[in-house]
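Undergrad: please work out how this folds:
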Amino acid sequence: MEYKTPFAEPLKEGEVRFWVDPEIGWIEYRVRDDEIYLKTRAELEYEDIYLSADEVNYQTEKKIIEAKVGAELSDAEGTVEGERMTYSFETKKGVLYEGKSEIEKGFYRGKRLKKTGDNEYFGKSGTFTTCEYSQPHYHFWSPKVKIYTRDKVIAKPVVMFIHKVPVLALPYYILSLRRERHSGFLQPYFRYNPGDYLVINTGYYWAINDFSDATFMLDYNSRRGWGQRVNIAYLYGSKSGVNSVHLAHYRDRETNIEWWKVHTSHRQDISDDTTLLTRLDLRNDTAFDRYFSEEFEIRTQQDLSSFATLTTHKGRFSFITEVSHTTSLLQEGAGAPDNELVKRSKPSTSDILPRISLSGPRIPLFGSSFYVNWGLSGINSYKERELTARFVETTGAVSLPFKIKYLRVEPSVRGEAQFHYIDKYGDYSRLFTTYSLSNSMSTKIYGIFHPLGRELRHIITPSLSYSYSPPYDSSWMLSGGTKKESPTSRFGFNLNNAFAVMGEDDSEGLRFMDINNSISYDTVERRFSNLTSSVELSPNFSSMFWLSSRLSMSHDVYDWVIENVSLNTEFEFRSRRRLA
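TA: Predicted coordinates:
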């Protein structure tokens, strides 16, 4: 436990130090009684123990303190607070009255809290809650509570209260405080909407081994009824991530409708060059997530996708085979949220059986400075189990990058061709072709400065680009074509400022900030686009922590008003544990 102390010098062995604010407090030495009386926010320190209170009476021979009014005791086990406290520095035992403590995952309050030994407390008439409000929405009360810090809390019997109303009683309850991964019952989660409904989630976590675990959840909603969930995570099959299985089942007692959900994600490394990635996402009704999930992103997703993708790499070539099934969640009448009657309907579905693609690397043409990259794919798609499109697509690009002193120039030509065996009109053997031209120029300007004794590198990268593509008509494609009646002709400008901390053996340095601005001009419409700006901070100077924060803005350059602002922050803690 870390705390602030007014003492600058380290403690000597067996020494007790005390302090009061000299402007408002005082110290009274009672020599005959071997006591020291401290008044007005007194502070004492002994070994790893720190105590503060408004009034403290310290018995010097017995090393016993009596603290009153706002007593707070901190040591390696944590911090406890109370109105009155008696504590022995030598035995490290004591009694706290009207005490409270923030223990792992929640808050404990008790009329009497007794420290009976190292890492042990005994509470009388105490309450526990995870609610942070001074008047919690719910709490557990028990006449007897045993707390083993960093291990567990044992209470018996236990009564659960919603506000001041008792709703549930148990003969005993054990709450784990252990931080390491272990099997055990999970702490219940409660959510109460006044005048509406109560949600209770509880379950059991099973640490099967170092490579897998399972969580069994039981959900209760006072309006809808009971539900069950199972989450399984495992590291078998791949070294690249965690595979998972999620099952859920509910029965809505308002509508007497049964709901279920299956979601699996698995990556199988067949060999060093071949990987199979599968995902199964099934619901018995498309309104399942909208009706039951509490996460906004899941409630608002627009489709469900199940697929199997086999990827093979041979050298720099890639061969991909994929089959997929997609269910639209936008079907009107597929369900209703909250307490409205759910109306079921047949969802819209589409399938790809299969998609086969082959792509090659960017390679020099005949050993020259011309570079070529290409791709070839074949697609067989269905909608509502009827064949909708069958075509072969090929793409290719040729580029000629070169330098003029400090300026890098890269012109390129890209072509695309699709041969359709069937279109939405039932016609066969139809060919679609298009192309695009582009050119880009960029350079880099380097600068070095030394603020606060550190060497920082500033990299300025301005770039100018131009792109052109002709009009085309692909509206006849059943897979979703468009008709473009006018060409696209656009200039683009981008300016990037990057900042990096230089290391002794790192020529590029550690990049911690990027400032980017970009805008384009359409020569056909004769209009500038919005000016987009972004600032990204990634001060990742430790291998255990990863932080990235990005602020993006979009300005209308004609009215000079901000049309869009977004802030995205991501944080990751990396540990050496095998299974998170």
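
Undergrad: when you work out contacts or count neighbours from here on, use the C-alpha atoms and nothing else.
TA: Fine.

Undergrad: what's near enough to touch the closest residue to Phe402 other than its chain neighbours?
TA: Excluding the flanking residues, the one nearest Phe402 by CA to CA, 6 or more residues apart in numbering is Val409, at 5.4 Å. Contact analysis of Val409 by CA atoms under 8 Å, 6 or more residues apart in numbering lists 401-403, 439-442.

Undergrad: how about those residues, which pair is most distant?
TA: Taking CA to CA, the two most distant members of these are Lys403 and Asn439; they sit 13.1 Å apart.

Undergrad: neighbour count: those two, which is higher?
TA: Asn439 (18 against 12; other CA atoms under 10 Å).

Undergrad: how about that one, secondary structure?
TA: strand (DSSP: H, G, I helix; E, B strand; the rest coil).

Undergrad: so it makes contact with Arg414?
TA: No. Assessed by CA atoms under 8 Å, Asn439 is found out of contact with Arg414, at 11.4 Å.

Undergrad: to compare against the first, here's the next sequence to fold:
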Amino acid sequence: MGSIGVGLWLAMRMLLGGQASPEGTQEGPPFPAMDQTMSRLAGLEGLDAVQFAAQEVKLDLREETAVLVREAEASYDNASINSDTLSLWFAEDLAVASGRSRLIADRQEVTTDSTVVYDMELMRGSAASARSAFADRGTDWFSQGHVTVREDGSTFVEVGSFTSCDIEDDLHYWFRIGTAKVWGNLLMAWPVALYVHGVPVLWLPFFAQDTRDDRRSGFLPPRFGINDIVSTSGNQRRSVTDVGYYVAINDYADAQATLDWYSGEFTRINSSFRYDVVKNHLQGAVSVNQSYGEQKTLQIQARHNQSLSPQTTLRANANIISNTKVYERQSFNPTLQTQRVSSDLGFQHRFPFASMNISASRRQDLGAQAGQVNLTLPNLGMTFTPLTLLRAPSNRSRFYNNIVVSGSFQGQRLTQSREEGNDNLSDRASASTGIRLGSFGVSARTSYNRRLVTFFEPDPDGPLDKEDSSVDYGGSLDYQVDLIGSTTLRPTISWDAEMFKNDDTEGEYVNVPARMRFGAQLATDLYGFFPGVGPFARIRHKVSPRFGFDYSPAVEIPDSLLAIPGFPGGSSGVQNRLSLTINQTFEAKLREDIELDGEAEALLQGRMPGLDSLAIADSTAMLDNPWIRAQRRGPRPPPGAALDSAAAGVDSAAVDSMGAGADPGAGPVVDPVAAEADSALATADSLAAAGDTVIADSTGLPGDPLAGPGSLSGRYGGLQGPPRRAQERRNVVLLGINSSALQFDFSRENQPALITDNWSHRINSDLLRGLSFNMSFDLFEGSGEERTLSPFLSAVTGSFTFSSATGLGGIMGLGSGGGAGAQGSRQRLNNLGSSRYRLQSFNENPDPFDPGLRNGGPWTLSLTYSLQKTRGTDTADSRGRQSINAVLSMQPSPSWGLTWGTSYNLTDSEFGEHRLSLDRDLHRWVASFLFARAPNGNFIFQMSVRLADAPDLKFDYDQRTSEDLLER
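TA: Next up, the predicted model:
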């Protein structure tokens, strides 16, 4: 079934020079292997072997022709052709295929329903109405046209078209070309017309494109909008951006230089350099932008991250603006005008005995705080690895074993400079160390503070600056006593002393009398269990009071010291203070038959893992267990001993207190023995039915603070009891209220004992995702002996995110479940897709304005409210300053996406900024609209229609209105 003839080589170049999709290449069944005779004939010089097969073969040796009919296939080397009818004219070196034909050469495929003619001597072939499919940058393209392949390797296409739309019956768009030539890596076409639903919308006289997919040097496509060509108003200013050149230095680095021109305003020169060496853990970029106009400004940005070793890392982020006011006027992005320009430099190294961190930072404010720069240089911190002395196993340790020694050091210099204001220089250094032996701890600390103030407008008769410094030192002793359940008592003794120096002490340090303090802290948890309602099986109310007592005898301070301005002696009388902190949490356990959706499940599981704390009740049920009593009589484990991960857990209701006096050891809740859970659960159910309050829940047996208060393993060295039951986390925080401490001083005569001036509260709930509500009260009116208790709401801040998939219904799994957010093709106008040429935006951080709400469902709303009030007469400050920020993201239809954000000043009844973004999915195209108004009055309107499969092909409209231009 073979023949010897002139070799058949059908080489067809793709229309755009792209590579054929390997998935789309389907070669026919392999031909049978040649026998010995055929192999010898194929090896003769001057002869080429062609293998062919068909249902019917007509071979004419006199005419040197072969006609293959029905399922005809011929193969030569790495090229093959399949057709309904295939004629081979060996004398003329021609191959003619008719009917439905498919050519495969070099894994490239061309199909046609017409005729394919190939001249094997001239190495030229043509295909009428040929169709091909190829992949370019992850996109499948489909082309059709009259293809001619020449001997020199060039390919001509006449009356052709191509598209990435895969709907054959109703193509949404296509490009039609008169003639195209592919030569090497260059494609040239003329003329080119864009058709949308059969309607021509764009015509170009010619088109040129480099078809290589790799990074390469070349000119960047400039960006300009339709309104930059056709003027729409008399005061319109045109702009052309990204006029420049891109250089691909090597596989690890590239650079570019561009020019932005804004008529009548300014011209900006941009340059960027980027590098990324993965094997050396080296990555970074440098950008320099200089604008020229009536006023100039220079911006320098740099980023560098490097892992010098597994223990050493280096990071650097620099952002410097020479003239912030000019930068604000030239900016149209609302977020850029209120940002803080930050620069950071950090070096971290882990020694076997300590971790060292050396850093520096620079903060430059924009907006209302423009002109203020904070520079921290240097900032040194070192934390020593805790050292355990006389280490011994917990079951054989004595009272002198497992002594833990720890320490830390930190120092920094902070420089605050203002364009119109006093400059401040602060030097700070502190060191601390501690020794802990079981429940007994000893600590010592010292700190140094120096402040230098340089006056902006000094007194003509006074000094130009003012300097003061102080040295503080002291120590403390504490011992923790574990009472019943989670109740702990920690008595403390501390000693504080200080030395002070300023200009009035003639440069000499003055000793401040030392003060002794005696105190104690008492912490416990109170629980109330109540029957469930609705989807809740049970509800628990947890109250966590914290009491702190502090007594300090009076000290005598000479009047000569008190007369020194700025002397830090403070009150020298007796101090007898009591602090009270109360935190409350209302938790509910979902019924077993309640199904949670994916988002609610992730929200509940997102908290720190722990066992079901609602399944444990009275502490007496555990303490009556003789096995636990025997363990309690055993020796204590060393601080920091390995914890029993199966027993230790964290209560989801444990939240850090906002104020002083809060005990950090009020959180972990443990299921001590799963075998005891059933009896404890029965006790809890009986108490819940009566609504009783249980004191000292068994879930909190606090141990050594270093091992984690409330951890059974921390206290008893890891109990080897029955296996624990892994339980799914199905607890919901209905309401959490965390309050700052209230402090009372009973040594004050003729004055209220309450000395707390401001009382703060924080509220959170799982029913509203991201809820954070804070409020503060100014408790007293007046000062001194004449002040009276009169609570006054001074500040309220709140924020939460609400969507169709969250809230009360969503957290129960009863919501709509949401839907997919806007697709990835809907991108911001400031980042219009990736280009194979240009560097991406220097700032790789997400847009601060965009909270990433597009995946929250059909709609997502984020609200932030702020209220600030000052007690006093009827003034603007006493009436309060109120503002609200809102970001709404919604998907009105499967093809539309909308994001609207604004800030509104409720006090002045005016908007601060607006930003409205609309995205329309047009199958393979994306239309985007952006309206933005910055706080300084700059307005921008952008419209872009771009091909998602080729982001460089787009149609932009960009209108910018500057507040300065309107004033002119």
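
Undergrad: helix/strand/coil for Asn250 of the second structure?
TA: When classified by three-state DSSP, Asn250 of the second structure comes out as coil.

Undergrad: report how many residues lie close to it.
TA: Per other CA under 10 Å, the neighbour tally for Asn250 of the second structure reads 10.

Undergrad: now do Glu13 of the first structure
TA: By other CA under 10 Å, 8 other residues sit near Glu13 of the first structure.

Undergrad: that one and Phe7 of the first structure, how far apart?
TA: Distance of Glu13 of the first structure to Phe7 of the first structure, computed by CA to CA, to the nearest Å: 15 Å.

Undergrad: and the helices in the second structure?
TA: Taking DSSP state H, the helices of the second structure run over residues 36-42, 324-329, 559-562, 598-605, 619-623, 626-633, 674-690, 712-716, 807-811, 876-879, 963-967.

Undergrad: a markdown table for the ones you listed, including mean neighbour count and distance to Val182 of the second structure?
TA: Shown next, in a markdown table, are the helices of the second structure (neighbours: other CA atoms under 10 Å; distance: least, CA to CA, whole Å):
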| stretch | mean neighbour count | distance to Val182 of the second structure |
| --- | --- | --- |
| helix 36-42 | 12 | 34 |
| helix 324-329 | 18 | 46 |
| helix 559-562 | 11 | 91 |
| helix 598-605 | 17 | 51 |
| helix 619-623 | 18 | 84 |
| helix 626-633 | 12 | 84 |
| helix 674-690 | 17 | 75 |
| helix 712-716 | 28 | 74 |
| helix 807-811 | 20 | 57 |
| helix 876-879 | 14 | 72 |
| helix 963-967 | 11 | 48 |
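
Undergrad: can you add distance to Asp60 of the second structure and give those helices back as CSV?
TA: Formatted as CSV, these follow (distance: least, CA to CA, whole Å):
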stretch, distance to Asp60 of the second structure
helix 36-42, 19
helix 324-329, 83
helix 559-562, 124
helix 598-605, 72
helix 619-623, 102
helix 626-633, 102
helix 674-690, 92
helix 712-716, 94
helix 807-811, 78
helix 876-879, 105
helix 963-967, 85
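
Undergrad: between those, which one is closest to Thr385 of the second structure.
TA: Here helix 712-716 is closest among the helices of the second structure (CA to CA), at 19.6 Å.

Undergrad: so that closest one aligns onto which residues of the first structure?
TA: Residues of the first structure matching helix 712-716 of the second structure are absent, with TM-score structural alignment as the criterion.

Undergrad: what sits against the closest residue to Glu15 of the first structure other than its chain neighbours?
TA: In space, and not counting its chain neighbours, Glu15 of the first structure is closest to Tyr46: 6.3 Å by CA to CA, 6+ apart. For Tyr46 of the first structure, the contacting residues are 11, 14-17, 89, by CA under 8 Å, 6+ apart.

Undergrad: and what of Glu28 of the first structure?
TA: For Glu28 of the first structure, the contact set (CA under 8 Å, 6+ apart) comprises 36-38.

Undergrad: ok, of those, which come out buried?
TA: 36-38 (16 or more other CA atoms under 10 Å).

Undergrad: any chance of those residues in TSV, with distance to Pro347 of the first structure too?
TA: Shown next, in TSV, are those (distance: CA to CA, whole Å):
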residue	distance to Pro347 of the first structure
Ile36	80
Tyr37	78
Leu38	75
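
Undergrad: on that earlier part again, from Pro401 of the first structure, how far out is the residue nearest to Phe402 of the first structure?
TA: Using CA to CA, Val409 of the first structure is found at 6 Å from Pro401 of the first structure.

Undergrad: picking up where we left off before, out of the contacts of Val409 of the first structure, which one sits closest to Met160 of the first structure?
TA: The shortest approach to Met160 of the first structure among the contacts of Val409 of the first structure belongs to Ser442, at 67.1 Å (CA to CA).

Undergrad: with adjacent residues omitted, what lies nearest to the closest one?
TA: Ser463 (4.2 Å).

Undergrad: aligned to Glu95 of the first structure, what sits in the second structure?
TA: To be clear, residue 95 of the first structure is Val; Glu isn't right here. Superposed on the second structure with TM-score structural alignment, Val95 of the first structure falls opposite Ala127.

Undergrad: contacts only, for its match.
TA: Per CA under 8 Å, 6+ apart, neighbours of Ala127 of the second structure: 112, 114-117, 146-148.

Undergrad: how does it look with 6 Å?
TA: 115-116, 146-147 (CA atoms under 6 Å, 6 or more residues apart in numbering).

Undergrad: narrow those residues to just the buried residues.
TA: 115-116, 146-147.

Undergrad: restricted to strands, list those residues.
TA: Counted as lying in strands by DSSP state E, out of those, are 116, 146-147.
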